[in-house]
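J.: sequence unknown, structure follows:
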């Protein structure tokens, strides 16, 4: 089994090692909500709506970390928004 060196390179940064699991968990959560909406409410979202929902979920989670460590959450938000 080979490992992608880019993934392990991402984990070297504390910001990226925190953001990668957040993005993964947020993706799973968004897909789960979409599945439940389709199954229970007969409602479908467009792919663009799913992306917006995921983006909002990640932004909210990063913002919720602000009280504990404002500097780190600011770095997380900058990375999520692609500003660094």
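T.: Sure, I can see it. Computed from a predicted structure; not experimentally measured. Numbers count the residues shown, from 1 in each chain.
J.: CA atoms for contacts and neighbours, from now on please.
T.: OK.
J.: what about the most centrally placed residue in the chain, distance to residue 65?
T.: Of all residues in the chain, the one closest to the mean position by Cα atoms, centre = their mean is residue 23, 2.5 Å from it. Distance, residue 23 to residue 65, by Cα to Cα, to the nearest Å: 15 Å.
J.: next, the one to line up against it:
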């Protein structure tokens, strides 16, 4: 659900939740360099966040809902894209690309 909320707008017709298809997509260049970077980063951040939440629950912390976890991954992504500003031509439009792919934008 987190993956769908975050990248369905970015991937459009190529959207999938099938693990082997995702690995194939993120293993090669995809559409544009910035979209490739965003897709890879969001995948990494999503996996990390789910792992982190799992560990928190195993250690007795209060569970967070899907919306909270989605906002957390979105925040990680925005901060990463902000940190890349000035690093090259195709990174400059990273936040614009990210905001344009979000249904809430």
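T.: Yep, it's here. Bear in mind that the values here come from a model prediction, so they are computed numbers and not experimental data.
J.: could I get the TM-score for this pair?
T.: Here the TM-score for the pair of chains, by TM-score structural alignment, normalised by the length of structure 1, is 0.74; 77 aligned residues with a Cα RMSD of 2.4 Å.
J.: secondary structure element holding the aligned partner of the residue nearest to the centre of structure 1 in structure 2?
T.: Mapped onto structure 2 by TM-score structural alignment, residue 23 of structure 1 lines up with residue 42. Assigned by DSSP states H and E, residue 42 of structure 2 belongs to helix 33-58.
J.: how big's the offset between that helix and structure 1?
T.: When structure 1 is overlaid, helix 33-58 of structure 2 sits 1.0 Å from its aligned residues on average, using mean Cα distance after the TM-score superposition for structure 1.
J.: start and end residues in structure 1 for whichever helix or strand comes after that helix, please.
T.: Next in sequence after helix 33-58 of structure 2, counting helices and strands by DSSP H and E, comes helix 66-83. Under TM-score structural alignment, the counterpart of helix 66-83 of structure 2 in structure 1 spans residues 47-64.
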